[in-house]
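A.B. asks: build me a model from this:
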Amino acid sequence: MKNLSREIVKRIENISRPVKIMHVCGSHEHTIMQHGIRSLLPKEVEIVAGPGCPVCCVPAREVEECLYLARQGVTIATFGDMLRVPGVTGSLMDAKAEGADVRIVYGVNNAVEIAEKIDNEVVFMAAGFETTAPTTAAEIVSEPPENLSFLSCHRMIPPALKFLIESGEVNLNALIEPGHVSTIIGTEPYNLFSEKYNIPQVVAGFNPLDVLMSVYMILKQFKDGKAEVQNEYKRAVREEGNVKAQELLEEVFYVTSREWRGFPTIPDSVYEIKDEFSQFNAREKFDIEVEEVQDVVKGCICGPILRGIARPEQCKLFRKECNPMNPVGACMVSKEGTCNIAYRYGSM
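C.D. replies: Next comes the predicted model:
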């Protein structure tokens, strides 16, 4: 593996050019930092992390929706990473400390099990990108218990990329596309970015060789005067994606516009539950009304980090007031968060 890595790095050096490559996957950032991949690349080849952590992207308003329910006595089931994501009036961890019934689950099926065992209303906070949204959809169409409903916080990667490209804020030249998301949606949704914006793209797997090879494939496209979507992760990703999962998503959700943490409203970027399944939509069932709130935490630069225009090391709170034991911003909470990864693996 070392010899192959050296060979790929050598090939990268031979065709190197100034380029800014964005990835949108916490697992990619983890691989890059853990294995010091940025230090292996020529300085002119820059890899920046975008909004690749689904927990980090949940805005304060949606945390406040869950806090409202928790404080009304509703049982909240959510992933462990969500507990410390900040809202405005606190986090779900704070609500739990105040006596609210907030339970950690490892999947939506665990939320179903909880609802089957208790008489109380249960709401599953359904966070995640296209990778996990089909599991939520599958439970909704399977007629879950009447006391279970879902707060959809599911988000879509391609609209966020389109927003970033068109904003010009990042000035990115190429994209490493997320392997997990692509197993569901395939490669077709990315074609627009190459065809309209002349951006080379590679769908990549998650080991160091995958990432290095994706960088080489991008540079090779520049060398050959191409801009297309290439699939380095063919062992898991098909061009058409997972058609059955896509059908589930289309059956249960409609696509709407909503803000992301660190972003304004991104058009057509969020999955919401269709009217025919409204009995399972917590927003409809409980008529939740939460005022528009800002995600700004004083001194925290999670927004610019999620948009790929800043690194954790540029934050004055990083490694000081903000650390994994005391996360001030959302990017420090999850192990897929850029700040959490940078804390654990240094500034390579």
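A.B. asks: please count neighbours and contacts with C-alpha atoms only from this point.
C.D. replies: OK.
A.B. asks: what about residue 159, distance to residue 4?
C.D. replies: In this view, residue 159 and residue 4 are 35 Å apart by Cα to Cα, to the nearest Å.
A.B. asks: more crowded one of these two?
C.D. replies: residue 159 (18 against 10; other Cα atoms under 10 Å).
A.B. asks: where do the helices sit along the stretch 1-150 of the chain?
C.D. replies: Ranges of helices within the stretch 1-150 of the chain are 2-14, 26-34, 37-40, 60-71, 92-97, 108-117, 133-141, based on DSSP state H, counting those that start in this stretch.
A.B. asks: distance to residue 331 added to these, as JSON lines?
C.D. replies: Shown next, in JSON lines, are the helices of the stretch 1-150 of the chain (distance: least, Cα to Cα, whole Å):
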{"stretch": "helix 2-14", "distance to residue 331": "30"}
{"stretch": "helix 26-34", "distance to residue 331": "10"}
{"stretch": "helix 37-40", "distance to residue 331": "20"}
{"stretch": "helix 60-71", "distance to residue 331": "13"}
{"stretch": "helix 92-97", "distance to residue 331": "16"}
{"stretch": "helix 108-117", "distance to residue 331": "23"}
{"stretch": "helix 133-141", "distance to residue 331": "21"}
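A.B. asks: quick one, which of these is nearest to residue 276?
C.D. replies: helix 133-141 (10.5 Å; Cα to Cα).
A.B. asks: before we compare anything, build this one as well:
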Amino acid sequence: MKYVDEFRDGALAQQIGARIRAEAQPGRDYRFMEFCGGHTHAIARYGVAELLPPHLRMIHGPGCPVCVLPIGRIDQAIGLALERGAIVCTYGDTMRVPASPWRAGPLPNARDPLGGPDAQRQVRGLQDSGLSMMKAKARGADIRMVYSAADALKIARQHPEREVVFFAIGFETTTPPTALVVKQAAQEGLKNFSVLCCHVLTPGAIAHILDAPEAQQWGDAVALDGFVGPAHVSIVIGSAPYEAFARDYRKPVVIAGFEPLDVMQAILMLVRQVNEGRAEVENEFTRAVSREGNHAAQAVVAEVLELRESFEWRGLGEVAYSALRLKPAYAAFDAEKRFGLNYRPVADHKQCECGAILRGVKRPTDCKLFGTVCTPDNPMGSCMVSSEGACAAHYAYGRFRDMAPPRSLPVAAPRGGSGSGPAEPDPRQSPELGTCGACSAPNQIPT
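C.D. replies: Model prediction:
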């Protein structure tokens, strides 16, 4: 396919891989975080790690919008459908994320998923393994998968007698469509439409990873040498927001597209910056990303949405100024205000390592549940649900080389500065990039 195949050329990939191996200095380790789940998916699918030197490690970041969604927010959405009789609309990947392990019937210490006064609220059909939106739908909740925010607005028009809630998640890429439907609902005077806004922001998460008190409490923050910046997000916000990380934290950022040659070229550019002692924002994805970004998209978001003071991310905890909510002018369409929702945090499954994987301090196979109890058919954590999740990507393509124990993983300082073994044989290996030729399911919510 024109304009795609050119970025999947096996011979060029081998040449870039050879260049990376030649320029990566043997006496030092390189640790680059690909923030976006789309890059994690590309690295696993196309076998990019197999072309990198053993002392260069790609660390999976918290750039999967489903993976970073905390359980408490899913509880709220499920509660709206089960208890308030609302039609809840959301993107496909969100449907399968496990929520709280509630039991049916009243419990002495039962939580109210809506945060209301009735702590003895009965939730029908909830099981010990945890309810997901898909399971709740099977038990009678009116939860609908939509492809876009406009689909949710269409459902609200079709059912004026029902409350319709759009469970809005995702990074800056999916935020403008949410803002547009809220604005349109206001213009049309729709009284039955609202948004449970859980949109999160990339810059806040990167800053939190680099310099957060919470990271020091964990004591397991990995030192990073640079970032592969997200593609779709950067089309909206531009490359300018990353300049603070290069300037203040001395961390190079290279924005890259999602094709294998994009990712490999970005890695080569990062290696060169580290070798030369530079910390700059470079744009490999020049065919789509500009410094200023999409002004029209930014304008509609600024009109409808505003920053939250704090928002919980799975794996990162509370992150200041890292998420959005509806402005007071559009409060009539804010599901949290309309239904009186109060957020209550919920702990992850005790054996699930999604939090540590999202922080980049553990790999999927470090989790005892990976590939055994936790599979795409029976996900225990969010990283196995989404096609962009690190666990799902590694499970789908069998890429376990970069998950071998590294030679060393130093703990990062507050403004952190700045290996793996041989590849396992893959019977599905193709001659082009040393990768499996299988395709992933279509991505519902690109970052």
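A.B. asks: TM value for the aligned chains?
C.D. replies: The TM-score (TM-score structural alignment, normalised by the length of the first structure) is 0.97; 347 aligned residues with a Cα RMSD of 1.2 Å.
A.B. asks: looking at the helices of the stretch 1-150 of the first structure, which is nearest to residue 54 of the first structure?
C.D. replies: helix 26-34 (8.6 Å).
A.B. asks: which residues of the second structure does the closest one align to?
C.D. replies: Against the second structure, the aligned range for helix 26-34 of the first structure is residues 37-45 (TM-score structural alignment).
A.B. asks: what of stretch 231-251 of the first structure?
C.D. replies: Mapped onto the second structure using TM-score structural alignment, stretch 231-251 of the first structure covers residues 283-303.
A.B. asks: and that stretch, end to end?
C.D. replies: First-to-last distance for stretch 283-303 of the second structure - Cα to Cα - comes to 28 Å.
A.B. asks: again, but for stretch 250-266 of the first structure
C.D. replies: 20 Å.
A.B. asks: that stretch: how far from the chain's middle?
C.D. replies: 13 Å (Cα atoms, centre = their mean, to the nearest Å).
A.B. asks: residues in contact with that stretch: which ones?
C.D. replies: By Cα atoms under 8 Å, 6 or more residues apart in numbering, the surrounding residues in contact with stretch 250-266 of the first structure are 56-60, 137, 140-141, 159-160, 163, 267-274, 277, 295, 302-304, 306-307.
A.B. asks: drop anything exposed from those.
C.D. replies: Buried members of those, scored by 16 or more other Cα atoms under 10 Å, are 56-60, 137, 140, 159-160, 163, 268-274, 277, 295, 302-304, 306-307.
A.B. asks: filter the residues you listed down to the ones in helices?
C.D. replies: Among these, the ones falling in helices (DSSP state H) are 60, 137, 140, 159-160, 163, 302-304, 306.
A.B. asks: how about residue 210 of the first structure, what's its partner in the second structure?
C.D. replies: Residue correspondence to the second structure (TM-score structural alignment): residue 210 of the first structure is matched to residue 262.
A.B. asks: for the counterpart of residue 374 of the second structure in the first structure, list the residues it contacts.
C.D. replies: Applying TM-score structural alignment, one finds that residue 374 of the second structure aligns to residue 322 in the first structure. Residues in contact with residue 322 of the first structure (Cα under 8 Å, 6+ apart) are 328-329, 332.
A.B. asks: let's see 10 Å
C.D. replies: Contacts here follow Cα atoms under 10 Å, 6 or more residues apart in numbering; on that basis residue 322 of the first structure touches 299-300, 315-316, 328-329, 331-333, 339-340, 343.
A.B. asks: which of the residues you listed are buried, as a ChimeraX select command?
C.D. replies: Applying 16+ other Cα under 10 Å to these leaves a buried subset, and the ChimeraX line that selects it is:
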select :300,315,328,329,331,332,333,339,340,343
